[in-house]
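# make a model of this:
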Amino acid sequence: MFILFTSGLLTAQTWRSATAPPSGDNRGMTRWSIAKRFFIGQLSFILLLAIVGSVALVIDAADRIDRETRERMLTLSTSVALNPFVIDAVQTAHPSELLQPYAESLMDAANADFITIMDTHRIRYTHRNRDMIGGRFEGNITPALHGQAFTEIHNGSLGPTVRGIVPITSSDGTVIAIVSSGVTVSNVNLAVNARLPLVAAVAATLILVGALISLGLSRYLRRVTYGRGPEQISQMYAFYDAVLHSIGEGMLLVNPQGELVLYNTQAAELLGLPPMKPEAPPLPLRTADLPAELGELLAGGTSVDSEVVLTPSRVLLVTQRPARASGTGGRAASLGTVAIIRDRTDMQRLSGELDSMHTLADALRSQTHEHSNRLHTIVTLIELGRGDEALRFATHEVEQGQILTDRVVNAVGEPALSALLVGKTAQASERGVSLIIVSDGVVPPHGISAHDAVTIMGNLIDNALDAAARTVEEGAETHTPEERWVEVVLISTATELTISVLDSGLGLQGLRPEELWARGFSTKQDAGQGRGIGLALVRQTARSIGGTITVEDSEETVAGARFTVTVPFHAANRPSDQDEAR
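Take a look at the predicted model:
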């Protein structure tokens, strides 16, 4: 008991020290890891439980032994009181001579410290100490005088004793004597102490098993929390959550089971996902409304760098890496994958416009060079005195350029689209390809977004020029510019614009139309970074503004491939009052 009580005091002192508020350089428990706190708390609880359980067992054992002793003494006294020999002996002239030997033999046989037989006036007939025979019995006998048997604890001549007191009655029921049997309290305590080793063994086993279990759980918590305390984890969560939702890029975490366990606000905006809630369960990829290509990429878990993924309204760059948790022995447990998503839509549109500007710049540079040659020719003709020929030569060149410009500008009211067609005409001429522009109706200014128009027409014409020019490289019989051509047909109505681009190339060459729309597909031999996205962008842009795109192969066109895009004129794309005033 003393050992258990001392252990409890030491545990309580340790816990108070651990939970004491920070002072000075010692910040106490705030620097403890969750694993350490759990181990100490669990061990303290087990020690407290062992102490309380041990005390309860000891008290229960003492109560049980006391109850058993009272019942045994009461039974012993009852058997003596009912013995005919005792009943006859107490009615003789000298009862002690008969009863003392009987009582001594019975005390040894019944393991009782005393058996006292007395008359109704407390005069002893028997006693453990013969010198006490004839003296007065100390204790309560009043209930026995009224014929009742009872037990009590009384401090008598042998010290504190547990007694069973029973009346001895004659045949007519008259109380003629009383018998008291008992054992000393010290002997009862010896019986209780005999149970203590078992109680201590049970308590020690409970503490040992509990400590081992707590140690195992503590090691597990240390491993999964990386030895951090709750304050550190709370602070890290706050920091990471702030970083997660403040960066301008989308971030997604996919677990090994193919579920979205975490994504930030930017990712939700880019992919049209519902806002992430901390208490929400993981979102399976198969039920998430993600573009098919992105869903396959996330489910596959492969590492990629700046992979282009197209959604109905955006161009996204996806970088994906495996997420691993460092483990023991150099091993790392897989947590899934982390994907970073960047929006490249505006950049892609600006890139298309920049390509158009490059086209115009190249065309201007080419025309500048050609103009220089023609200017020298005119100067030379004038120096040779052939002014009329120089005038006709200069007038013819101006008329040809002006005719092309006027035809394009009159057919296309959108300035960016007009500039694109003029530049592509010059570019086609440099590559030995004839660019034919046919228009039916006038494309109104702002009838279609300049960004969308440049994306659609620029990519279609570029692909057609490549197809027409590649016939020479691939050994086709088409060699002259007249036989290498690209035809652009613009049909404008009151509600929509149809753009049709036909080339003199080799057509689809057995490819299915679905393959053309796949991001990354290209028929060019030098397809590399940035290739294979043009047609996918055309399709995406057309669909985003409610348009359609179709393709016809050589069997239907009797030439190369024809791509036809039909887009509506939206009211949102018409010029505002401010734009018209400008």
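# C-alpha from now on. contacts and neighbour counts both.
Noted.
# tally of neighbours for His94?
Using other C-alpha atoms under 10 Å, His94 has 11 other residues around it.
# do the same with the one 4 residues further on
Burial of Leu98, expressed as a neighbour count using other C-alpha under 10 Å, amounts to 17.
# surely it and Ile87 touch.
No. Judged on C-alpha atoms under 8 Å, Leu98 makes no contact with Ile87 at a distance of 11.3 Å.
# the strands in the stretch 351-500 of the chain, which residues?
For the stretch 351-500 of the chain, applying DSSP state E, counting those that start in this stretch gives strands covering 434-440, 485-492, 496-503.
# may I see the ones you listed organised as TSV, with mean neighbour count and distance to Val408 added?
Below are those laid out as TSV (neighbours: other C-alpha atoms under 10 Å; distance: least, C-alpha to C-alpha, whole Å):
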stretch	mean neighbour count	distance to Val408
strand 434-440	18	8
strand 485-492	22	11
strand 496-503	23	14
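# between the ones you listed, which one is nearest to Ile247?
The closest of the strands of the stretch 351-500 of the chain to Ile247 is strand 496-503. By C-alpha to C-alpha, the value is 40.0 Å.
# mind listing residues that contact that closest one?
If you take C-alpha atoms under 8 Å, 6 or more residues apart in numbering as the criterion, strand 496-503 is touched by 443, 457, 460-461, 464-465, 467-468, 484-492, 559-569.
# and the strands of the stretch 351-500 of the chain as JSON lines, adding distance to Leu417?
Output for these, formatted as JSON lines (distance: least, C-alpha to C-alpha, whole Å):
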{"stretch": "strand 434-440", "distance to Leu417": "12"}
{"stretch": "strand 485-492", "distance to Leu417": "11"}
{"stretch": "strand 496-503", "distance to Leu417": "12"}
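# second chain to compare with the first, below:
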Amino acid sequence: MRFSTRLLLVQLATVVSVVLVCAVFFLLLAVQQLRAESESSALNIARTVAVDPDVRELVAAFSEDPGTPDAAQLRDGALQALGGDISARTDALFVVITDDQGIRLAHPNPDLLGQVVSTPFADVLAGKEVVDWERGTLGESARAKVPIYPVAGLRPVGEVSVGFETASVFDDLPAVLAAVGLAAVGAVGLATLASVFMRRRWERVTLGLQPEELTALVQNQAAVLDGVDDGVIARDTDGVIRVCNATAQRLLGARDPVGRTLAEAGVPTAAVARIDALAATLAAVDIGRATGVDAGADADGIPIDGHLLYLDVRAVRRDGRELGDIILVRDRTDLIALTERLETVRAMTNALRVQRHEFANRMHVAAGLIDAERVTDAREFLSDLVERGSVDFPVENLDLVSDPFLQAFLGAKALETGERGVRLGVGDDTQIHGAIRREEDVAAVLGNLVDNAVDAAVHAPAPRWVLVSLLDDGDALVVTVADSGGGIAPGTDVFARRRSDAEDDAVHGHGIGLTLSREIARHRGGDVWVIDPGGPDGDGAVFGARLPDSVGGAGR
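Sure, this is the predicted structure:
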């Protein structure tokens, strides 16, 4: 049985139980009220009869007579007529009048006149009024007994007993029962409608999930949100964040995001704009597909606080009902850094391949001289190799770079640029006294600046060149990269991120290279900037970069 059905039955059982308890309680109150009304009526009638002057005088006269009153005389007496008249007018079961000995002076049954009453009368003759339910010769009744005092005396000389039949007392009970029953049925009906509405509301709010399923869902959500490296944000249809894991808060810098919108949570404007754009694109996509319609991941990423973030927005729907969307935040900074490292390795591998090829050619020359028995020439050739060392990289002034990492890196880049018709050189003012550390950041920033300079130079007329100058400033590495390209067009922001599918206009930087380089440098406390934009009438642009904590002590 579904939980909502069980809940409905429990609610109905609770309501029925409460209604039954209330109905019984009201019925008891109604019975008590009817009893009290009948007792009060009997008492009032008895008091009225007891204070009647004629009754007081006649009863006092019978009480003064020591003998027993004659029954025949009582049947035709004034007291019997008075009692019968009062009983007829008040619908009382009986009106009984006695003397101080309890002898009936008036009674509905004339045969009992002159006899002692069947119920106790001592308390009444002692001056007390008695109201009670008793069984007498006429059956059970609600009765009131009131003492009768003489006109000029303080000692009771008789009593008046007025009673109402039990059936007459509860004549109104069926109507009360019907009213209580209708109220109970109405209450149960309203409770049933309310319970059905609550059940439907419950199933709508919980999407038909049962408590066990909700528990499993919470467990799965906690496991997924805390177990993935990606940031996850869930928003409702109003854009209010309902779920946000710690990774998303850290990457986007969100503050107490749950219950707020992205902007209210302090998410950077660039990220909010990109998410809104993706959400708008998602809204235009065919929604007839399954839950989790993908609007397409952000192709370029957004640099935020030294991280390159990729955003993905997906719609969440269940049974054709739109519930909001899910925002996935992926940190691709490490991936880009790894890509740069692999690019460096690839460049160096190509350089080693060229060196190996050149070295093999030289060995073939030496072997040829030996095979031709030109031993003297072979010795001279090998001696020359020993003096000149290994194969030189095609980089002018490379000997000014003392760090082996930078030598290898610039040499590998020179081989690549040479294949594109661009000559790579080192500036005369290059001077580095220590060893390079944080090679990944240096390779990423320097590699991007060189690649962008080569891209600009290849579109310029010959001679095509790129000049790199390297200086150390304490523990900081200062880099300048100049090229022979056409410079930066006025009004162009080379650090503005452009989509990877944008047309390459041969301007320095496209996509995310320069933007990411600046983010990497600023994350270390440095920066990347344009020293000279150049122009059509002069040389190309000149870029500068400062990378703190990138130069250590001399040597390695």
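# got a TM-score for the pair?
In this superposition the chains share a TM-score of 0.81, using TM-score structural alignment, normalised by the length of structure 2; 515 aligned residues with a C-alpha RMSD of 3.7 Å.
# for structure 1, longest helix please?
Longest helix in structure 1 by number of residues, with DSSP state H as the criterion: helix 34-81.
# can you name the residues of structure 2 that that one overlays?
Under TM-score structural alignment, helix 34-81 of structure 1 corresponds to residues 3-50 of structure 2.
# comparing that stretch with structure 1, how large is the average distance?
Stretch 3-50 of structure 2 differs from its equivalent in structure 1 by a mean of 1.0 Å after superposition (mean C-alpha distance after the TM-score superposition for structure 1).
# gap between that stretch and the chain center?
47 Å (C-alpha atoms, centre = their mean, to the nearest Å).
# check stretch 250-257 of structure 2 too.
Using C-alpha atoms, centre = their mean, the offset of stretch 250-257 of structure 2 from its chain centre is 16 Å.
# then stretch 433-448 of structure 2?
Here the centre of stretch 433-448 of structure 2 is set off from its chain's centre by 45 Å, with C-alpha atoms, centre = their mean.
# helix or strand: which one has Ala333 of structure 1?
strand 332-343 (DSSP states H and E).
# buried set for that strand?
Gly336, Thr337, Val338, Ala339, Ile340, Ile341, Arg342, Asp343 (16 or more other C-alpha atoms under 10 Å).
# stretch 103-122 of structure 2 now?
Under 16+ other C-alpha under 10 Å, the buried positions of stretch 103-122 of structure 2 are 103-108, 110, 112-117, 121.
# just these: which are in strands?
When those are checked against strands (DSSP state E), the matches are Arg104, Leu105, Ala106.
# now distance to Gly553 of structure 2 too, for the residues you listed, in CSV please.
Formatted as CSV, those follow (distance: C-alpha to C-alpha, whole Å):
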residue, distance to Gly553 of structure 2
Arg104, 134
Leu105, 136
Ala106, 134
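# and those residues, which is closest to Gly509 of structure 2?
Using C-alpha to C-alpha, these come closest to Gly509 of structure 2 at Ala106, 126.1 Å.
# what residues are up against that closest one?
Leu74, Arg75, Leu79, Gln80, Ala81, Gly83, Val95, Val96, Ile97, Thr98, Leu113.
# just give the nearest non-adjacent residue to the second one, would you?
Pointing back at Arg75 of structure 2 there. Leaving out its chain neighbours, the residue that sits closest to Arg75 of structure 2 by C-alpha to C-alpha, 6 or more residues apart in numbering is Pro110, at 6.1 Å.
# what does the third one give?
Residue nearest to Leu79 of structure 2 in three dimensions, not counting chain neighbours: Ala106, with 5.7 Å by C-alpha to C-alpha, 6+ apart.
# what's the counterpart of the one you found in structure 1?
Aligned partner of Ala106 of structure 2 by TM-score structural alignment: Thr126.
# how near is that match to Ile165 of structure 1?
Applying C-alpha to C-alpha, to the nearest Å, the value for Thr126 of structure 1 to Ile165 of structure 1 is 14 Å.
# Leu490 of structure 1 now?
Counting by C-alpha to C-alpha, the gap from Leu490 of structure 1 to Ile165 of structure 1 is 126 Å.
# can you check Gly336 of structure 1 too?
In terms of C-alpha to C-alpha, Gly336 of structure 1 sits 81 Å off from Ile165 of structure 1.
# next one: Arg431 of structure 1
Arg431 of structure 1 is 131 Å from Ile165 of structure 1, by C-alpha to C-alpha.
# so which helix or strand takes in the aligned partner of Ser180 of structure 1 in structure 2?
Using TM-score structural alignment, the equivalent of Ser180 of structure 1 in structure 2 is Ser161. Ser161 of structure 2 is part of strand 158-165, with elements assigned from DSSP H and E.
# and the next helix or strand after that strand, how far out from the chain's middle?
Following strand 158-165 of structure 2 in sequence order, the next helix or strand is helix 166-169 (DSSP H and E). Centroid displacement of helix 166-169 of structure 2 relative to its chain, using C-alpha atoms, centre = their mean, is 64 Å.
# can you check stretch 201-221 of structure 1 too?
For stretch 201-221 of structure 1, the distance to the chain centre is 31 Å (C-alpha atoms, centre = their mean).
# same deal with stretch 368-382 of structure 2?
84 Å.
# so who does the residue lying closest to Gly134 of structure 1 once chain neighbours are set aside touch?
Nearest residue to Gly134 of structure 1, sequence neighbours excluded (C-alpha to C-alpha, 6+ apart): Arg124, at 4.9 Å. Shown in contact with Arg124 of structure 1 (C-alpha under 8 Å, 6+ apart): Thr116, Ile117, Met118, Met132, Ile133, Gly134, Gly135, Arg136, Phe137.
# cool, Ser17 of structure 2 as well?
Contacts of Ser17 of structure 2 by C-alpha under 8 Å, 6+ apart: none found.
# repeat the analysis, applying 10 Å as the threshold.
Neighbour list for Ser17 of structure 2: Gln11, Ala23, Val188 [criterion: C-alpha atoms under 10 Å, 6 or more residues apart in numbering].
# let's have those in a markdown table, adding distance to Arg522 of structure 2 and neighbour count.
Output for those, formatted as a markdown table (distance: C-alpha to C-alpha, whole Å; neighbours: other C-alpha atoms under 10 Å):
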| residue | distance to Arg522 of structure 2 | neighbour count |
| --- | --- | --- |
| Gln11 | 63 | 17 |
| Ala23 | 78 | 18 |
| Val188 | 71 | 20 |
